[in-house]
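Chemist: Pasting the sequence and the predicted coordinates here, then a few questions.
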Amino acid sequence: MSIEADAQRDTGLTEADVARLRAEGKSNDVPARASRSVRDIVRGNVFTRINAILGVLLIIVLSTGSVIDGMFGLLIVANSGIGIVQEIRAKRTLDRLAIVGQNKPQVRREGVSKQIPPDEVVLGDIVELGPGDQIVVDGEVIESASLEVDESLLTGEADTVHKLEATQVLSGSFVVAGSGAYRATKVGRDAYAAKLAEEASKFTLVKSELRSGIDKILKFITYLMIPAGALIIYNQLFSSGQALKPALNGMVAALVPMVPEGLVLMTSIAFAVGVIRLGQRQCLVQELPAIEGLARVDVVCADKTGTLTENGMRLSELMLMDEHDSDSVTAALASLAHDDPRPNASVQAVGEAYPDAPGWTQSAVAPFSSAKKWSGLSYG
């Protein structure tokens, strides 16, 4: 290997290299999360069957010049507005959470390590790894110190995999023990996890039996309204001898009560009340019908770390076997936390509780792994 390649391995890319690679489109341009856009949310809540029925009747009434008789059109605004406001609110909140909860890799550039957003990683970047770090792009390991990677999310295998130099790592896996670094070889849509996410994370609407039942009723009523409207307008024009505008108003007045707009409105209000009550308990609902689905759930399974709780730890209590040895124990714990180059959550909690390290010189390292469930440092 050339001296130039060795130097690049040690220090990483320069800012000029990064700018050039971004201009060439070789950055980690990850496909957007498959959620509904604002346009789709508005279209899904406005273009419904009941809005179509009431909209046609409203147009007929307004064409006669009778604005007061078209007040039932406010139901269109109410039915659509409740769903639009809630779903847009949920979308914006989830988008903000996605940004806040992003895993920021530690990238080495020009010999300096810094955290950057995943979409700023470029081809050839050196990404440093430590316990708990997620691998954001595919790459080749160039440094390994007892590096163990969990690939269960990709392969289904629960056993960790030891990664030596020149072995491949795939995005979507994460480090469980040791430390190291890898060079990005596939970024953006070429990365393994991005391909899986693009295929699997398609947005689907929540199935609601209440709304399905209401749609069936409205479909049946639609078929009845066509002949009923024709008979009513015929009777108004020819049997009663009314003019066209009064006849149209009379037809609409007879057809509007056939539409169960109260049922639809009360269903939307019931969903909205459920969303508000869940919001008071710090819950976020993406779609109104999800309330109905939650009512049918018997068991909820959730991964709480970093989602329902803060992704961090605090040292609550130190229990000693010998109370006379407390100073040496706290000194050892402080040194352990201070000298760990990539501490996990437990070691970070110890370091926060005991920040004053005595300055001992370490002689050996035993990295943490989930198999043995311990790590340690020796100080001669």
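Modeler: On my side now, so go ahead.
Chemist: Could you use CA atoms for every contact and neighbour count after this?
Modeler: OK.
Chemist: so how far is Leu284 from the spatially most central residue of the chain?
Modeler: In the chain, the residue lying closest to the centroid (C-alpha atoms, centre = their mean) is Ala98, at 5.1 Å. Separation of Ala98 from Leu284 (C-alpha to C-alpha, to the nearest Å) stands at 14 Å.
Chemist: for His338, same thing?
Modeler: Where Leu284 is concerned, His338 sits at a distance of 39 Å (C-alpha to C-alpha).
Chemist: take the one below as the second:
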Amino acid sequence: MTHLSAPGAPATISPDPREPLSLLRRELGTGAEGLSGREADRRLTVHGPNEVQVKERTSISRELVQQLAHPLALLLWAAAALAFVAGIEVLGWAIIVVILVNAAFALLQERQAERAVETLARYVPEHAEVIRNGHQQTVEARTLVPGDLLLLEEGNKVPADARLTQGAIETDLSMLTGESAPAERVTGPAVQGLPLLQEPDLVFSGTTCTGGQAQAVVYATGNCTELGRIAALSQRTRREQSPLEQQVKRVAWLIAAAAVAMGAVFLVTGVAVGLPLTDALMFAIGLLVANVPEGLLPIITLALAVGVRSLARRGAVVKRLSAVETLGSTNVICTDKTGTLTQNKMRLQSLWTPGHGSEGGPWVKELARAAADCTTVTRDAEGRLRGDPTEIALVAGAAGLDVCPDLDARHAQRRTVYRFDPRLRMMSVVHPPDSEGDHLLLITKGAPEAILARTVTDPGMPADLTVREARAAADDMARHGMRVLAVATRELAPDALPGRREDAEAGLRLMGLVGLYDSPRPEVAAAVRRCHEAGVRVHIVTGDNGATAAAVAREVGIGEPALRVVPEAETVSDPELDELLASNSDTEIVFARSSPETKLKVADALRHHGQVVAMTGDGVNDAPALHRAHIGVAMGRSGTDVAREAATMVLTDDNFATIVTAIEAGRRVYDNVRKFIVYIFAHLTPEVVPFAVFALSGGAIPLPLTVLQILAIDLGTETLPALALGRERAEPGAMTRPPRKRSQGVISRDMLIRSWGYLGVVSAALAMSAFFYVLWRAGWQPGDPTGPGSALHDAYVTATTATFAGIVTCQIGTAFAARTDHASLREIGLLTNPLLLAGIAFEVVFTAILIYFPPVQGLFGTEALPLDVVLIILTFPVLVWGTDELRRHVRRRSGT
């Protein structure tokens, strides 16, 4: 296998770590005394430091430039430039402030991909114990090279990928495999056909030694290790923009193109009908500013931030704001089993004894006690059990039957321990004779097939009857999702303990079988049912075996109506995976024995088929898949730092049900984003129409609205009500409708027709009627001068104020109308959104200050309104809401 070497150095070929140890030593050029110091230095030059290489981060200045070049920002830059050309510096600076605020919000997006790889580097320890020049010495871990002899013992973090040459240790491989139980690693020949991570004589960089002592020869360092390979996968998988980000950018370009086209057309028209150049520029600025929904990006950001805070209170920390919306379109969840669907707490579920089956009785207690005796579990100072989770379950189960041994006394009296050997798939202990006998007692536990192959039958019983019954019972337990262990014993003469292990673990008598079960979380079944109601499929991608995962899947409802199990997911090719995922949309799949590449392949295949994927994970091995999925979901309690950095969302409770809650919240946020987009876009029409009337009349009708008044509307009066619409409750039936298609835009044609062509037209008509009412009451005729010093100037300022106030009051009616797209306001309740009521109150107070507070009247071109004008304007909210309520009533009657 070719691996990366140091920059500028020739590529190196790493030997196969599974070849015979003598051959591996020869290829690595190392002996019992390790490498010489000079040879280690030479190899360091060739192979490079033992570090995970991190790509250079994208500079903050480059990201800032990208945000300032957003299409909406470009449109506002053009408006600011026109303002400075026209000599309106205050307006120009105001627009620039808007641009910078929007860019600041956008820069809140997380840069988690780079941090994930940086976190990987922290798994490599700073120092390592090695043998060089025939002596033990401590060196910097970054200076390790292939061929170094490592010394490992309990508490050490493994600094490089290595093969054991002496001794045996237990290692915590959870960061690579996701399995919580420590793995035995012993010196010996490789086992053919096993994945690399399951080889019983290999240890890997970043894992932790939890027990034992061993010597190992390093065969891979730096980016050539499993840790480095995963880092490379994480760096190659780039984050794509979420559907919301893509759609907002697409709509922004559409608005920009429309605004520029309209500005060009009306600018030419204005000049053609005799408008002065200054007025034509003012018109162009007004048209650009009116067409740009300045509040859209910050309000979307704030609404998503509200969704993030809401999810955090429910146990889901979302790191990227746009991911809240993406959750709403998720239609496939790929979940781990252990700790996510299950409680990650093994318990003794079933006991079976020969001749008695699962019946109770003294033989069951004897079996439970023997199983607890054959463990290495201890108690800490607080009395808590410490050790392998499987063995802790055996001891706790025996305690539940009142036959738990005294762990301290057992440990002190024990004669011999044959530790678990993954090749033999069993472990044994030898106890001294008890008060009733003078023989040593050997107790063995392990895989049923391994134990049964070493048992003998009691006299008078058919030779293979017990074996057949035991195998049938073991198969039945496995089908019910249990981990099955067989327990057997043998009496040994006190002075005749066999010298070899294989001789001791022979001629065993079967005591029975124990079934251990990691039960599902109680809330998962209901969560899976909600997924199915919402049209979301759930696949299990796990390192566990297929039978256990399938049993858990069926218990929680995954696989209804059809479940398919892929027992060796690592061997599935891309064409087979495509066929599997595309064959039946109702089939849910268990991908068993999955590797890091398998998870990544599944995520890629689902994306290829147009699915929006949420992928859970907790280990370092999950980082590339978490980064590649639309929504990477890491475990907050049991997960690694790398997984949490690579993920988009972190579950603080490691609970599958929280994912479903997040999907529901995502759908609600998506619906609410559409609501306030309708609300914001509905005001573009009444803001554009005054400038169109001004231009098309050739200046005979004075400008009914100023540019600063537009900014006051877009960034002042409409912001809080729009944000309040983002807090609306979920629409009825949000989790009973299927996920929306990825191609479905957050802004649809019906939305634009409703906002621009219906709510907008009604609002524009009402606002312009207020403008003309004030002018005509003052005796104005088209073409009459209204500039400073003219007789009609005060009436003109009052008329523009009426237009401004009219648009604001129309906003109130639009806010109530936008709360629902189909249902009536009575169904959702007039007062059920107190934040909206507070936002409207602020809107009214803010408008009153701009109209009646003298220090700001001159800046915004406003003047106090007469009572009759106020009374007319106060009817606008009811008229806007009433006409839309009538439209929705007609649609409900027609079934559209």
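Modeler: Arrived safely, thanks for sending. Because the structure is a prediction, the values reported are computed rather than measured.
Chemist: May I have the TM-score of the superposed chains?
Modeler: The TM-score (TM-score structural alignment, normalised by the length of structure 1) is 0.63; 346 aligned residues with a C-alpha RMSD of 5.7 Å.
Chemist: just to revisit the earlier point, higher neighbour count, His338 and Leu284 of structure 1?
Modeler: Neighbours per residue (other C-alpha atoms under 10 Å) separate His338 of structure 1 from Leu284, with His338 holding more: 22 against 18.
Chemist: residue in structure 2 matching the more buried one?
Modeler: Using TM-score structural alignment as the criterion, His338 of structure 1 maps onto no position in structure 2.
Chemist: show me the contacts for His338 of structure 1.
Modeler: Contacts were defined as C-alpha atoms under 8 Å, 6 or more residues apart in numbering; by that measure His338 of structure 1 touches 351, 355, 357.
Chemist: Alignment lookup: Ala69 of structure 2 to structure 1.
Modeler: Correspondence of Ala69 of structure 2 to structure 1, assessed by TM-score structural alignment: Phe47.
Chemist: Next up, the contacts around its match.
Modeler: Neighbours of Phe47 of structure 1 in contact, by C-alpha under 8 Å, 6+ apart: none.
Chemist: Identify the residue spatially nearest to Val347 of structure 1, adjacent ones excluded.
Modeler: Closest residue to Val347 of structure 1 apart from its sequence neighbours, by C-alpha to C-alpha, 6 or more residues apart in numbering: Ala337 at 5.5 Å.
Chemist: so that neighbour makes contact with Asn344?
Modeler: No: between Ala337 of structure 1 and Asn344 there is no contact under C-alpha atoms under 8 Å: 9.5 Å.
Chemist: the more surrounded of the two?
Modeler: Ala337 (26 against 19).
Chemist: Could you pull up the residues touching the more buried one?
Modeler: Contacts of Ala337 of structure 1 by C-alpha under 8 Å, 6+ apart are 343, 347-348, 350-351.
Chemist: Let's see that with 10 Å instead.
Modeler: When the contact criterion is C-alpha atoms under 10 Å, 6 or more residues apart in numbering, the partners of Ala337 of structure 1 are 343-344, 346-357, 376-377.
Chemist: Secondary structure element holding it?
Modeler: Assigned by DSSP states H and E, Ala337 of structure 1 belongs to helix 326-339.
Chemist: Could you name the helices and strands sitting against the very next helix or strand once past that helix?
Modeler: Counting by DSSP H and E, the next helix or strand C-terminal to helix 326-339 of structure 1 is helix 345-353. Contact here means 3 or more C-alpha pairs under 10 Å, 6 or more residues apart in numbering; DSSP states H and E; on that basis helix 345-353 of structure 1 packs against helix 326-339.
Chemist: quick one: buried residues of the helix it packs on?
Modeler: Neighbour-count burial for helix 326-339 of structure 1 flags 330-339 (criterion: 16 or more other C-alpha atoms under 10 Å).
Chemist: Next, the angle from it to helix 345-353.
Modeler: 120 degrees (axes from the mean of the first three to the mean of the last three C-alpha atoms, to 10 degrees).
Chemist: how distant is helix 326-339 of structure 1 from the center of its chain?
Modeler: 39 Å (C-alpha atoms, centre = their mean, to the nearest Å).
Chemist: before we move on, what SS does whatever residue of structure 2 lines up with Leu224 of structure 1 have?
Modeler: Here Leu224 of structure 1 is matched to Ala258 in structure 2, going by TM-score structural alignment. On the three-state scheme (DSSP: H, G, I helix; E, B strand; the rest coil), Ala258 of structure 2 is labelled helix.
Chemist: just the one 4 residues further on next, same as before
Modeler: When states are read from three-state DSSP, the local structure at Met262 of structure 2 comes out as helix.
Chemist: List the contacts of the nearest residue to it once chain neighbours are set aside.
Modeler: Nearest-residue entry for Met262 of structure 2: Leu287, 7.7 Å, with adjacent residues in sequence omitted and distances by C-alpha to C-alpha, 6+ apart. For Leu287 of structure 2, the contacting residues are 79, 259-260, 262-264, 266-267, 281, 684, 687-692, 707, by C-alpha under 10 Å, 6+ apart.
Chemist: What strand or helix carries Leu287 of structure 2?
Modeler: Per DSSP H and E: Leu287 of structure 2 is located in helix 277-291.
Chemist: can you check Leu64 of structure 2 too?
Modeler: helix 60-68.
Chemist: right, and the helix or strand after that helix?
Modeler: Counting by DSSP H and E, what follows helix 60-68 of structure 2 is helix 71-85.
Chemist: how big is the offset of that following helix relative to structure 1?
Modeler: On superposition with structure 1, the mean distance recorded for helix 71-85 of structure 2 (mean C-alpha distance after the TM-score superposition for structure 1) is 2.4 Å.
Chemist: From the contact counts, what lies against that helix?
Modeler: Checked by 3+ C-alpha pairs under 10 Å, 6+ apart, helix 71-85 of structure 2 has helix 60-68, helix 89-106, helix 243-272, helix 277-291 packed alongside it.
Chemist: Perfect, that will be all.
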